[in-house]
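Trainee: here you go, sequence then predicted model.
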Amino acid sequence: MKKEIKTSLYLLSGYRNPILIFYMIMISIALLIGITSSATATGQVNTTASGLEISTIIFLFVVGLNAFKEDFKFLMANNVTRKKFYISNILTMLSVTFIMSIIDVTLSYFYQAIVGNYESLGNQIYGNMSVIASILYYFSLYTLAIVIGLVITIIYYRSNQIMKIIVSITPIALFYLMLYLNSQSNNAIGEAVGRFFVFALGLSRSTPNPYMGVITFFLASIGLLLINKIIMIKAPIKN
């Protein structure tokens, strides 16, 4: 396990600068909004959208898209096995998403102080969440975002040109197929999918339960990581 931890620390070093730049930008935006707000007649700017968390989700998805090829080639050349790389990558991603969830919860209070009417993504969906619930919720959501990006990039890495085209058009084809099937079923499929997501995210009761969302996001991440392992375990080293 020592080698996995050592490899994970190496991988973490590559995340440091992008994360620092990301949060410098987000804090600068908050300060700019705060200055703009104080300069208006009302003293407030209408910024209730949860820009911080959504920006983090997009950022981590992009990070996931770039979290495989170069590191994989370098570590394979340095006698790190695929299994150890797989474990190290998971440790790295969990460390990054956990740290960023704590930072975002902390920054949400900073945003509230600067902007005034800022409301986080979790609070918009579930109402006022506790600090622990917020951290766990964002931790699970951010983990899913980075894992989705990772799985996509590994699928493309293993695919030839024809398969890349098929992989690219499959989501679009499935989307239109679902629309067609839904119209043929008088919206029964859409309603069933909607009920599933409402239940899976803990929104089916009068008092929303964020921990249901946490469980759902982590289960989805585990499922995708298993797919990732199957695809990656025999991945060739490409130039």
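Mentor: That came through, no problem.

Trainee: CA atoms for contacts and neighbours, from now on please.
Mentor: Noted.

Trainee: would you state the helices of the protein in chain order?
Mentor: Along the chain, the segments classed as helices by DSSP state H run 2-39, 51-65, 69-77, 82-115, 121-126, 131-158, 161-184, 188-200, 210-232.

Trainee: go through these and name the closest to N239.
Mentor: Using Cα to Cα as the criterion, the shortest distance between N239 and the helices of the chain is 8.4 Å, found for helix 69-77.

Trainee: one step back: export the helices of the chain as CSV, with columns for distance to K238 and mean neighbour count.
Mentor: Putting those into CSV (distance: least, Cα to Cα, whole Å; neighbours: other Cα atoms under 10 Å) gives the following:
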stretch, distance to K238, mean neighbour count
helix 2-39, 20, 15
helix 51-65, 17, 19
helix 69-77, 8, 15
helix 82-115, 14, 19
helix 121-126, 40, 16
helix 131-158, 9, 22
helix 161-184, 14, 12
helix 188-200, 39, 14
helix 210-232, 13, 18
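
Trainee: want to throw the ones you listed into CSV with distance to V45?
Mentor: Written out in CSV, the entries for the helices of the chain read as follows (distance: least, Cα to Cα, whole Å):
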stretch, distance to V45
helix 2-39, 5
helix 51-65, 14
helix 69-77, 43
helix 82-115, 7
helix 121-126, 18
helix 131-158, 25
helix 161-184, 37
helix 188-200, 32
helix 210-232, 29
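
Trainee: now Y137. Nearest residue, chain neighbours left out?
Mentor: Distances taken as Cα to Cα, 6 or more residues apart in numbering place V214 nearest to Y137, at 5.2 Å, with adjacent residues excluded.

Trainee: report the contact partners of that neighbour.
Mentor: L136, Y137, S140, L141, L201 (Cα atoms under 8 Å, 6 or more residues apart in numbering).

Trainee: give the contact list for the spatially most central residue of the chain.
Mentor: What sits nearest the mean C-alpha location of the chain, by Cα atoms, centre = their mean, is A145, with 2.1 Å. Remark: with contacts taken as Cα under 8 Å, 6+ apart, A145 is in contact with I57, I58, L60, F61, G64.

Trainee: what about versus this one:
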Amino acid sequence: MNSYKLAKYNIKSSLKSIIIFYCIFIAVLFITINSTGISISGIEFSSMIFLFVMGLNFFKENFYFSQANNIPRTDYFKSLVITILPIALGMSIIDVTLNRIYNIFGVGPTMYDMAYGDFPRFYDYADAWIQNNSIQTLVGTVIFLFAFYILAFAIGLLITMIFYKCNKTMKILIFLSPIAIQAIWGSVIYNFPEFGEKPGNFIDNILGISTRNSYICAITFIFLFIIIMCFVYIIIRRVVVKKA
């Protein structure tokens, strides 16, 4: 079984959960459409969370299956990349389509509309907003979501692989490290406000927020995806199958 066959198997095994997710997703949209005075925005954020959770649950069973079938680890890694790309692209297109349908009945801007489009920065003017359906906007939204989704999956995958490889003590330290980092950084910013300006400007530049250039953000997300998958590959080469 080569990487393409394994990727095909992974996609087929993921379809059920994706279908269930979109059934719930569409039901929520339908309820919202039929509820007076209720509007939602950034609904594709739920897809990002879904793919993040999918990444968290993707490794162990999938890895055991590949090792039981004597699939080379390099082929297994390739299958992970091949699996997420069409899933993320397909979900990006579906989310944009559902969003456009929703906006026929109400106001529901995407994250792209709010960050890089012409959605009013002040919600007082949101009711008068008309969603841009130009080819440039549609393509830009799909590319932005695609990059966003593959990054979410990669982060979830890396986290679960790190936890799989570490002992209980290391798992606790890793779990607590974001809290400690946030507390330390918050203290530094509070006492030395000037230190917060450069990181803020750097983040603004690599995400293209001020210039409203979503392609810069997409490139950044794809670059981060590649870096994370490099770490994933390193772990795959060294991780061992644990006995139950």
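Mentor: Right, received. Where do you want to start? These numbers were taken from a predicted model, which means no experiment stands behind them.

Trainee: TM-score for the pair, please.
Mentor: Structural agreement between the two chains, given as a TM-score (TM-score structural alignment, normalised by the length of the first structure), stands at 0.90; 226 aligned residues with a Cα RMSD of 1.4 Å.

Trainee: about what we covered before: what residue of the second structure matches up with the residue nearest to Y137 of the first structure?
Mentor: The criterion is TM-score structural alignment: under it, V214 of the first structure has A218 as its aligned partner in the second structure.

Trainee: how near is that match to L207 of the second structure?
Mentor: 8 Å (Cα to Cα, to the nearest Å).

Trainee: related to what we said a few turns ago, now do the residue nearest to Y137 of the first structure against D104 of the first structure, distance only.
Mentor: From V214 of the first structure over to D104 of the first structure (counting by Cα to Cα), the distance is 16 Å.

Trainee: before we move on, what about M76 of the first structure?
Mentor: M76 of the first structure sits 34 Å away from D104 of the first structure when distances are taken as Cα to Cα.

Trainee: off-centre distance for stretch 104-114 of the second structure?
Mentor: On the basis of Cα atoms, centre = their mean, to the nearest Å, stretch 104-114 of the second structure sits 19 Å off its chain's mean C-alpha point.

Trainee: then stretch 63-71 of the first structure?
Mentor: Relative to the centre of its chain, stretch 63-71 of the first structure is centred 14 Å away, using Cα atoms, centre = their mean.

Trainee: same question for stretch 191-201 of the second structure.
Mentor: Its chain's C-alpha centre and that of stretch 191-201 of the second structure lie 27 Å apart, by Cα atoms, centre = their mean.

Trainee: what's that stretch in contact with?
Mentor: By Cα under 8 Å, 6+ apart, the list of residues contacting stretch 191-201 of the second structure from outside reads V188, I189.

Trainee: quick one: end-to-end distance for it.
Mentor: End residues of stretch 191-201 of the second structure are separated by 19 Å (Cα to Cα).

Trainee: repeat that for stretch 36-51 of the second structure.
Mentor: Where stretch 36-51 of the second structure begins and where it ends lie 31 Å apart, using Cα to Cα.

Trainee: ok, now stretch 114-124 of the first structure?
Mentor: Per Cα to Cα, stretch 114-124 of the first structure runs 19 Å from first to last residue.

Trainee: what do we get in the first structure for I38 of the second structure?
Mentor: Taking TM-score structural alignment for the superposition, I38 of the second structure sits opposite N46 in the first structure.

Trainee: could you tell me how many residues sit around the residue nearest to its match when sequence neighbours are not counted?
Mentor: Using Cα to Cα, 6+ apart and skipping residues adjacent in sequence, the residue nearest N46 of the first structure is N117, 7.2 Å away. By other Cα atoms under 10 Å, 15 other residues sit near N117 of the first structure.

Trainee: alignment lookup: N117 of the first structure to the second structure.
Mentor: Using TM-score structural alignment to pair residues, one finds that N117 of the first structure aligns to V107 in the second structure.

Trainee: could you do G64 of the first structure as well?
Mentor: Using TM-score structural alignment, G64 of the first structure lines up with G55 in the second structure.

Trainee: thinking again about what came up before, need the contacts of V214 of the first structure in a markdown table with distance to I25 of the first structure, can you?
Mentor: Compiled in a markdown table, the contacts of V214 of the first structure are given as follows (distance: Cα to Cα, whole Å):
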| residue | distance to I25 of the first structure |
| --- | --- |
| L136 | 24 |
| Y137 | 23 |
| S140 | 24 |
| L141 | 21 |
| L201 | 30 |
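
Trainee: quick one: contacts for S101 of the first structure?
Mentor: For S101 of the first structure, the contacting residues are I135, L136, Y138, F139, Y142, taking Cα under 8 Å, 6+ apart as the criterion.

Trainee: let's go with 6 Å and repeat that
Mentor: If you count contacts by Cα atoms under 6 Å, 6 or more residues apart in numbering, S101 of the first structure has them with I135, Y138, F139.

Trainee: map the second one across to the second structure for me.
Mentor: This means Y138 of the first structure. Using TM-score structural alignment, the equivalent of Y138 of the first structure in the second structure is L145.

Trainee: and that match, how far is that from I216 of the second structure?
Mentor: 13 Å.

Trainee: from what I see, S221 of the first structure and L141 are in contact.
Mentor: No. Contact criterion Cα atoms under 6 Å: S221 of the first structure and L141 do not qualify, at 9.0 Å.

Trainee: end-to-end on stretch 31-49 of the second structure?
Mentor: The stretch stretch 31-49 of the second structure measures 21 Å between its terminal residues, going by Cα to Cα.

Trainee: outside of that stretch itself, list whatever touches it.
Mentor: Taking contacts as Cα under 6 Å, 6+ apart, the residues outside stretch 31-49 of the second structure that touch it are G108, P109, T110, M111, Y149.

Trainee: if I pick the match of Y138 of the first structure, what's in contact with it?
Mentor: If you count contacts by Cα under 6 Å, 6+ apart, L145 of the second structure has them with S92.

Trainee: and I233 of the first structure, by the same measure?
Mentor: When contacts are counted by Cα under 6 Å, 6+ apart, I233 of the first structure touches R82.

Trainee: at 8 Å what do you get?
Mentor: With Cα under 8 Å, 6+ apart as the criterion, the residues that contact I233 of the first structure are R82, K83.

Trainee: do the one 4 residues further on as well
Mentor: Neighbour list for I237 of the first structure: F72, K73, M76 [criterion: Cα under 8 Å, 6+ apart].
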